[in-house]
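Q: Provided below are the primary sequence and the corresponding predicted coordinates.
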Amino acid sequence: MKHIGIVDITTAGACLCANEIVAQSAKITLSKKHPEFTMHAFSYDQYYDLIHRKDWINLAKKICESIELLSKVGADFIIIPSNTPHYAIEMIDQNSPLPVISLIDIVTDECHRKGYKKVLVLGTKQTMQGGLYDEVLKAKNILSIIPTDDVCDKIENLIRNEIIPSKINSMTVENIQKDIEKYDCDAIILGCTELPIVYDENNLGKPVVDTTRLLAHYALQFATENDH
């Protein structure tokens, strides 16, 4: 099996992704066998500052520093279980010594495969209002819907101030859930790798594209190709 390198931007999302790799491998192999993986994280404040300033050039450099370290410990390819940093994916690809799987491409392909025509995109304000998914979805003839400013603010607060620091308030989760239910869409992209911690198709009442687990499943497939 190939060795998976995980760039940990937010540990909540990265650990959920890593755990899903192990869990899904157990389902497929019916054993305790799973690919080797190594995770590296700089302090979250370093990433947050660059993302807040939309400094994609230096964010790409910081992520490539992680990739260099992961390369030295034997990683064969890289996943980044965080949506917003994919604004820098082209620069990361150009400077990475290892192949990097694009989360955005995987999610878009999944929406297209399932025949969705209109999807609600949830995530950080940067992801939602900056149009991270807009063009790639449009290229597949899929319309992306973005929540209103006030709902975007609520989701941003939930992610930054509750989920990431593990201070989740159930009332916050439920209030946002009621906002989300008002939107007419075929499916909902959980475009922040922390959101599956609190939302799924059961409490949202519509199909969801879980970007965290989708990336984990793709990484597992890639890691086990040609595995004998």
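A: Sure, I can see it. Only a predicted model underlies this, so the values are computations on that prediction, with no experimental measurement involved.
Q: please count neighbours and contacts with C-alpha atoms only from this point.
A: OK.
Q: quick one: buried residues of the helix or strand that contains residue 17?
A: Secondary structure from DSSP states H and E places residue 17 in helix 11-29. Judged by neighbour count (16 or more other Cα atoms under 10 Å), helix 11-29 contains these buried residues: 11-18, 20-25.
Q: do the same with stretch 50-67
A: 50-51, 54, 56, 59-67.
Q: which two from those residues end up farthest apart in space?
A: Spatial extent of the buried residues of stretch 50-67 (Cα to Cα) is set by the pair 54 and 67 at 20.5 Å.
Q: okay, one more to line up with it:
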Amino acid sequence: MKTLGLIGGTSWHSTIEYYRLIHAYAAQFLDVSQNPNLLIYSQNIQLMREQNIPKINKTYLEIAHKLECAGAEAILICANTPHMVYKYVQPKINIPILHIAEAIGREAATHGLKRLGLLANKPTSKGSFIPEYLSEKFGIETIIPTEVVIAQSHHYISTELTQGVFSDASKAFYLEQIQVLASAGAEGVILGCTELPLLISPKESPIRLISTTQLHAQMAVDFIFGKLEL
């Protein structure tokens, strides 16, 4: 069993969900008296809210080094947006970062999906770290919503979802946007905020939902038990 380092805190609600899911999925390999070896570094979400990219890169690199020195054999970032640091941090450490887009791409490939919509906050929607990875490694096209939709999505995520508020208004908004993306040709929709799967269930969507949290957590467990080929 390998030791995995988790970088959490963005938000603490999502970190708890990752921790819960990793333990739940690990049960397929362990008996009830055991649990996986995890190292967790939970930081202040304010770092991401400031969107000072050099500071974010520097901080995540420092954390990754601490986890590596503590014995982590891979890093899992417990949120979508902080994967913006991947290209900066990965070349500077000696252990792999399990990229969330790798989990997305593998799931999409399993179902033959080549066009995916993306619902997320502003940095994730406008960043290249998910669409570029999916395009280069899996040949998947990512459909990005309009600026107005991105702004509204960012509002709900930053002021409600990451603070544990799951309102009827936010749910109605995201269900409507899933319909819009489906009409634009999306074969599935990436729920690119860790809290979104807590708001929207697959049975409520007309097309396949790609729940990054669950897929990423399963990828983590596969690594821990040597079932993941990188």
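A: Good, I have the coordinates. Please read these numbers as outputs of a predicted model, since none were measured by experiment.
Q: TM-score of the superposition?
A: TM-score for the superposed chains, counting by TM-score structural alignment, normalised by the length of the first structure: 0.87, backed by 222 aligned residues with a Cα RMSD of 2.0 Å.
Q: export the buried residues of stretch 50-67 of the first structure to JSON lines and tack on secondary structure and distance to residue 159 of the first structure?
A: JSON lines is the format used below for the buried residues of stretch 50-67 of the first structure (DSSP: H, G, I helix; E, B strand; the rest coil; distance: Cα to Cα, whole Å):
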{"residue": "50", "secondary structure": "helix", "distance to residue 159 of the first structure": "17"}
{"residue": "51", "secondary structure": "helix", "distance to residue 159 of the first structure": "14"}
{"residue": "54", "secondary structure": "coil", "distance to residue 159 of the first structure": "18"}
{"residue": "56", "secondary structure": "helix", "distance to residue 159 of the first structure": "20"}
{"residue": "59", "secondary structure": "helix", "distance to residue 159 of the first structure": "20"}
{"residue": "60", "secondary structure": "helix", "distance to residue 159 of the first structure": "22"}
{"residue": "61", "secondary structure": "helix", "distance to residue 159 of the first structure": "24"}
{"residue": "62", "secondary structure": "helix", "distance to residue 159 of the first structure": "22"}
{"residue": "63", "secondary structure": "helix", "distance to residue 159 of the first structure": "21"}
{"residue": "64", "secondary structure": "helix", "distance to residue 159 of the first structure": "25"}
{"residue": "65", "secondary structure": "helix", "distance to residue 159 of the first structure": "25"}
{"residue": "66", "secondary structure": "helix", "distance to residue 159 of the first structure": "23"}
{"residue": "67", "secondary structure": "helix", "distance to residue 159 of the first structure": "25"}
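Q: which one among those gets closest to residue 121 of the first structure?
A: Nearest to residue 121 of the first structure among these, with distances taken as Cα to Cα, is residue 51, at 18.6 Å.
Q: pull the contacting residues for the equivalent of residue 74 of the first structure over in the second structure.
A: Mapped onto the second structure by TM-score structural alignment, residue 74 of the first structure lines up with residue 71. By Cα atoms under 8 Å, 6 or more residues apart in numbering, residue 71 of the second structure lies in contact with residue 3.
Q: ok so, going back, superpose on the second structure and give me the mean offset of the helix holding residue 17 of the first structure.
A: Its aligned residues in the second structure lie a mean 1.8 Å from helix 11-29 of the first structure after superposition (mean Cα distance after the TM-score superposition for the first structure).
Q: contacts for that helix next, please.
A: Helix 11-29 of the first structure is contacted from outside by 6-8, 31-35, 41, 80-82, 163-164, 193-194, 212-213, 215-217, 219-220, using Cα under 8 Å, 6+ apart.
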